[in-house]
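S.K.: Sequence first, predicted model second:
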Amino acid sequence: MVEGKAVVVTGAGGGIGRAIALAMAQHGARVVVNDIGAAVDGAGRDAGPAQQVVDEIRALGGHAVANTDNVADAASATRIIGCALDSFGRIDAVVNNAGILRDRFFHKMSVDEWDSVIKVHLYGSYHVSRAAAVFFKEQGSGAMVHMTSTSGLIGNFGQANYAAAKLGIAALSKSIALDMLKFNVRSNCIAPFAWSRMIGSIPTDTEEQRVRVDKIRQMTPAKIAPLAVYLISDAAREVNGQIFSVRNNEISLISQPRPLRSIHRSEGWTPQAIAEHAMPALRASFFALDRSADVFSWDPV
């Protein structure tokens, strides 16, 4: 479905990114496998993981090159796109998958823990997309797939940095879809449920946490890859600005914020009137303080 396309997959040295890179190559794409080879918290550098995935792809008869530039830096992200141009002569799609975790309850979160996660996830998605956008505009085509998360779309404990970045990515994707529609460029999001090194870092101190992690452990990264391949293919030409989740064999279309209920007062509102009339009328539609696991409460098969 993606025969001959040149695709950048960031964070592709393992987990979901590796599965997507392998699937892209299997379906005919030429792949830039980007990964700096860092630990889950972003520490360290190792060219090995990216090259190992490239070796896997080549062993199967596919075309791939390794890249170890850092998505969190604008100049470095530009080099990632340059790698595709130098290696394959074009760039057709980017999959913004690179990410790190530095989980901490909000009142304990440091500035560095906030900054580092925002820079890799949100800035990284921006930098790589922005570098590719110039070429997409010139050629009149292109596709972007960004990884969001229900931690941001719904909520979760101890992940203010990650959740803010992931919800920001959903808004970034929608803005790209709107701004670049006239250039035939599409932008969509996937909220993946799959076992990865990042998921593996979730604490399992309580029985509830252990049960949750055990369920996710059963969802393999390979389940995410088919949707990513589809979204960059020409078959998805009418799919733009959407958010999907994948849980094992289940694909969901995720809602986007819209007005739920309104109340009008012709003479305007005072704080007292809001307390006495507006809030009681709206309260029935309030959202509970749900977490992702509360909303996705059933086991996918």
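M.R.: In hand now; what should we look at?

S.K.: C-alpha only now, for contacts and for neighbours.
M.R.: Fine.

S.K.: So which bits of the helix or strand V32 falls within are buried?
M.R.: For V32, the host element (DSSP states H and E) is strand 30-34. Neighbour-count burial for strand 30-34 flags R30, V31, V32, V33, N34 (criterion: 16 or more other Cα atoms under 10 Å).

S.K.: Structure two is appended below for comparative analysis:
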Amino acid sequence: MSNDSPILDFKGRVAIVTGAGGGLGRQHALALAARGAKVVVNDLGGTVNGTGGSPVAAQAVVDEIKAAGGEAIANGASVTDFAAVQAMVAQAVEAFGRVDILVNNAGILRDKSFAKMELEDFRSVVDVHLMGAVHCTKAVWALMNEQKYGRIVMTTSSSGLYGNFGQSNYGAAKLALVGLMQTLSIEGAKNDIRVNCLAPTAATRMTEDLFPKEMLEAFRPEAVVPAMLVLAGQDAPNRTILCAGAGTFEAAHITLTEGRYIGIGDQVPEALAARLAEVTDRTGEQVPQSGAAQGSNEVAKGMAAARR
């Protein structure tokens, strides 16, 4: 580390980490507390597929933090219950005075191929990952706007960004979180609320069966935590999708190709089919700063064609 590297210090900051009773969430909570944050350790205490509930896991992490000299409180709210999430935020404010950081980490898995998946299993996964993050973010949003500071980390996934067999429900929910981040990062910018996504690759109880045994150590959850700390820090970027696993860090982008003006008319479908390779050519692609970039590109090309 160079002498001019920024120090990720969280003293005076208050963080809520959901799904923090084990795995990646536990590591997030421990790391934030070790660097000075006061932490609300939220965990329903359910199984990997979202059933059941127990306060034991969250309290065990709180005890761990306190034993190391940190400050933390436990919360057992289900992120699918907005009233319970609002009460969690109120609990955080009562105990610590504010909320600076929200790490939306809670999640469940109900993997099956789409052909065999029950709609309830699709709905439940979306409810926890997407609506759970919406509930928690909505519950802190006014508070962060009022204090003119906030750092929100959504947990997306390579399954959402790029697909994965048997995870249509999980992938849909995870990419939806990117869409949520894209707009909230724009809306929150004026009050220094920075919203980013973390795409972790880690061997937790949700994913450990996916890794070869010799790779389990490299993909331990601790290796992902540095990316979370950067995204939750005072000097965090805004609107970044940071990927992390086994000591490697990447950034993912949703890009827009330059495209081609093909026109309007009865023969355009055939023309588009014939020139599709040109339309999808990634040479000169951009990362738009908002959805308006697509329309702007189309208007510019249409006007250029009209002038010819």
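M.R.: That came through fine. Worth saying up front: this structure is predicted, and the values here are computed from it rather than measured.

S.K.: And the TM-score between these chains?
M.R.: The TM-score (TM-score structural alignment, normalised by the length of structure 1) is 0.86; 273 aligned residues with a Cα RMSD of 1.7 Å.

S.K.: hmm, back to that, residue range for the strand holding V32 of structure 1 in structure 2?
M.R.: With TM-score structural alignment applied, strand 30-34 of structure 1 matches the range 38-42 in structure 2.

S.K.: Could you list every helix and strand in contact with the strand holding V32 of structure 1?
M.R.: strand 6-9, helix 15-26, helix 48-59, strand 63-67, helix 74-88 (3 or more Cα pairs under 8 Å, 6 or more residues apart in numbering; DSSP states H and E).

S.K.: Would you mind getting the average deviation of that strand from structure 2?
M.R.: Strand 30-34 of structure 1: mean distance to aligned residues in structure 2 after superposition is 0.2 Å, counting by mean Cα distance after the TM-score superposition for structure 1.

S.K.: got the angle for that strand vs strand 63-67?
M.R.: Following axes from the mean of the first three to the mean of the last three Cα atoms, to 10 degrees, one obtains 20 degrees for the angle between strand 30-34 of structure 1 and strand 63-67.

S.K.: follow-up on the earlier one: so can I have JSON lines of the buried residues of strand 30-34 of structure 1 showing distance to V9 of structure 1?
M.R.: As requested, the buried residues of strand 30-34 of structure 1 are arranged in JSON lines below (distance: Cα to Cα, whole Å):
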{"residue": "R30", "distance to V9 of structure 1": "11"}
{"residue": "V31", "distance to V9 of structure 1": "7"}
{"residue": "V32", "distance to V9 of structure 1": "6"}
{"residue": "V33", "distance to V9 of structure 1": "6"}
{"residue": "N34", "distance to V9 of structure 1": "6"}
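
S.K.: Mind picking the one among those that's closest to D46 of structure 1?
M.R.: N34 (11.5 Å; Cα to Cα).

S.K.: Tell me which residues touch the closest one, please.
M.R.: Each residue near N34 of structure 1 by Cα atoms under 8 Å, 6 or more residues apart in numbering is listed here: V8, V9, T10, G11, A12, G13, A50, A66, N67, T68, D69, I80.

S.K.: Identify the residue of structure 2 aligned to the second one.
M.R.: The reference is to V9 of structure 1. Matched by TM-score structural alignment, V9 of structure 1 corresponds to V17 in structure 2.

S.K.: which non-adjacent residue is nearest that match?
M.R.: Of all residues not flanking V17 of structure 2 in the chain, V103 sits nearest, at 4.8 Å (Cα to Cα, 6 or more residues apart in numbering).
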